[in-house]
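# the amino acid sequence is not available; the structure is as follows:
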């Protein structure tokens, strides 16, 4: 997610811009011709608007790579207590290949880190390496069981769940995935040059990667455009089976992620909020879900690292 707020606001966009954003959230690789038909403008005008939205930072269109397709099948969400200033610790943890996300938090917990690993042994080794940091006093780790909701677009139209089917990726796939991770709207002609293949063969391969869930092209709408002030993480304890409770929690609007985990907590969630009153309302709505016993919340302050391409090197 993006934590900076010097971004375009929704007030800076007109109705055509907003309609374009909705269309691109639905399909980040929609052609200019398809967008022109949907909006009712010329292709040239639509292309100019899309490029302006991208250049201004109002939207980002990129390929999200499912790490499981690259051999990363174990995930852990960790709240970390650190002694002294947390920024140096965050910097050191961000250097770890297994650390996909590193966030500095407000509250009693100084840091949040998501680790990704090839197997349980690799994951344990990564967490132990983090524990060995001289400033780390403790780590509360929760292992991922299943995602219930993942809304990468941070938009009501963009509920996307992680779900790659089994597929072996080769060196050509890796080249294509690297390019799509940087530019989700790269043309098939550009991708064919990267892959060293014909246009038709490249198109077939990219569509197969997308159909298998290995890569999902997503339009990320900036927080400023959505009127989002910030993000908060929720660590939730429940009574009884976690699955039904997690499904109910996922129905709460403005939660961008809900997952079932193992550890001291049973469910984790991420919320986007407009202001403190909105965050308080969201927390109460989650607390009111039947089966929720306790919610521990923490506000994201600084995103030190976000890496969605582990394994592509």
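Cool, the structure landed. Small disclaimer: the values here were computed from a predicted structure and weren't measured.
# C-alpha from now on. contacts and neighbour counts both.
Will do.
# how deep is the closest residue in space to residue 239 that isn't next to it in sequence tucked in, by neighbour count?
Distances taken as Cα to Cα, 6 or more residues apart in numbering put residue 291 closest to residue 239, at 5.1 Å, once the chain neighbours are dropped. Look at residue 291: counted by other Cα atoms under 10 Å, it has 17 neighbours.
# neighbours around residue 241, how many?
Neighbour tally, residue 241, other Cα under 10 Å: 10.
# hmm, I typed the wrong one, I wanted residue 137.
Neighbour count for residue 137, taken as other Cα under 10 Å: 12.
# doesn't it lie inside a helix?
No. Residue 137 is assigned strand when assessed by DSSP: H, G, I helix; E, B strand; the rest coil, not a helix.
# from what I see, the residue nearest to residue 239 and residue 246 are in contact.
No. In this structure, residue 291 is not within contact of residue 246 by Cα atoms under 8 Å, at 9.4 Å.
# now the strands for the stretch 51-200 of the chain?
Secondary structure of the stretch 51-200 of the chain, counting by DSSP state E, counting those that start in this stretch: strands at 59-65, 74-82, 99-106, 111-117, 136-150.
# just put these in CSV and tack on distance to residue 173.
Shown next, in CSV, are the strands of the stretch 51-200 of the chain (distance: least, Cα to Cα, whole Å):
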stretch, distance to residue 173
strand 59-65, 11
strand 74-82, 22
strand 99-106, 21
strand 111-117, 21
strand 136-150, 24
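# for residue 174, which of the ones you listed is the nearest?
For the strands of the stretch 51-200 of the chain, the distance to residue 174 is smallest for strand 59-65, at 10.3 Å, taking Cα to Cα.
# now do the closest one: which elements does it pack against?
helix 43-56, helix 171-182, strand 215-221 (3 or more Cα pairs under 8 Å, 6 or more residues apart in numbering; DSSP states H and E).
# a markdown table for the ones you listed, including mean neighbour count and distance to residue 253?
Listed next are these as a markdown table, based on neighbours: other Cα atoms under 10 Å; distance: least, Cα to Cα, whole Å:
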| stretch | mean neighbour count | distance to residue 253 |
| --- | --- | --- |
| helix 43-56 | 15 | 25 |
| helix 171-182 | 18 | 28 |
| strand 215-221 | 25 | 16 |
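# next one for the comparison:
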């Protein structure tokens, strides 16, 4: 469970993941060692990972979302088999008319075709519904984190 200090630390890092411990400590009004230990714990618990993000569309890449249906195997086992595929950035088990949700980025259409063929070869994959992203209006992994959805992550009292 995150406390208020953890939420504030995440909020500050969501705005600028390159901030120094000294800068964070000053704004949070705690010691640098507190920031360092809290950040280490958040990373150790897989609550937080600091990465650099780019807009793949602006780089000319193919961005695709894929909805998969699974047959004869569990969705979790199929998801595990997809984790090692290089171009897949996101694998999630979902509820509804599909079993898995994937996000992937490919250099171009031929690489996208190769990716889809590789996914189809995975045991248990019954069908794939690709959704080609042509433009991002809002992305929670980028600017969206500055809105209320990202700020309230982990806050049990958030609306």
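Everything's here; your move. The shown structure was predicted, so the numbers you read here are calculated from the model rather than taken from an experiment.
# for residue 185 of structure 1, which of the strands of the stretch 51-200 of structure 1 is the nearest?
With Cα to Cα as the measure, strand 59-65 is the member of those nearest residue 185 of structure 1 (6.7 Å).
# which residues are contacting the closest one?
Here strand 59-65 of structure 1 makes contact (Cα atoms under 8 Å, 6 or more residues apart in numbering) with 21, 28, 53-54, 177, 180-185, 214-222, 308-309.
# now swap in stretch 125-140 of structure 2 and tell me
Contacts for stretch 125-140 of structure 2 (Cα under 8 Å, 6+ apart): 57, 62-71, 78, 119-120, 144, 149-150.
# rerun that using 7 Å as the cut-off
63-71, 144 (Cα atoms under 7 Å, 6 or more residues apart in numbering).
# just the buried ones from those, in PyMOL syntax?
Selecting only the buried entries of the contacts of stretch 125-140 of structure 2 in PyMOL, with 16 or more other Cα atoms under 10 Å as the criterion:
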select buried, resi 63+64+65+66+67+68+69+70
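# among the contacts of stretch 125-140 of structure 2, which are in strands?
Using DSSP state E, the members of the contacts of stretch 125-140 of structure 2 that fall in strands are 63-70.
# tally of neighbours for the aligned residue in structure 1 for residue 92 of structure 2?
Applying TM-score structural alignment, one finds that residue 92 of structure 2 aligns to residue 259 in structure 1. Neighbour count for residue 259 of structure 1, taken as other Cα under 10 Å: 22.
# repeat for residue 99 of structure 1
So residue 99 of structure 1, with other Cα under 10 Å, has 24 neighbours.
# what about the closest residue to it other than its chain neighbours, distance to residue 260 of structure 1?
Of all residues beyond its chain neighbours, the one nearest residue 99 of structure 1 is residue 115 (4.6 Å), with distances taken as Cα to Cα, 6+ apart. Distance of residue 115 of structure 1 to residue 260 of structure 1, computed by Cα to Cα, to the nearest Å: 16 Å.
# residue 289 of structure 1 now?
In terms of Cα to Cα, residue 289 of structure 1 sits 15 Å off from residue 260 of structure 1.
# same check, this time on residue 102 of structure 1
Residue 102 of structure 1 sits 20 Å away from residue 260 of structure 1, going by Cα to Cα.
# same thing with residue 288 of structure 1?
With distances taken as Cα to Cα, residue 288 of structure 1 is found 18 Å from residue 260 of structure 1.
# higher neighbour count, those two?
residue 260 (23 against 12).
# number of nearby residues for the nearest residue to the more buried one once chain neighbours are set aside?
Of all residues not flanking residue 260 of structure 1 in the chain, residue 267 sits nearest, at 4.6 Å (Cα to Cα, 6+ apart). Residue 267 of structure 1 has 29 neighbours, counted by other Cα under 10 Å.
# residue 267 of structure 1 touches residue 233, doesn't it?
No. Assessed by Cα atoms under 7 Å, residue 267 of structure 1 is found out of contact with residue 233, at 10.9 Å.
# what stretch of structure 2 does stretch 22-37 of structure 1 fall on?
Going by TM-score structural alignment: stretch 22-37 of structure 1 matches no residues.
# ok, back up a step: closest to residue 195 of structure 1 out of the strands of the stretch 51-200 of structure 1?
strand 59-65 (16.1 Å).
# quick one: that closest one aligns where in structure 2?
Residues of structure 2 matching strand 59-65 of structure 1 are absent, with TM-score structural alignment as the criterion.
# if we can go back for a sec, if I pick the residue nearest to residue 99 of structure 1, what's in contact with it?
Contacts of residue 115 of structure 1 (Cα under 7 Å, 6+ apart): 75-77, 98-100.
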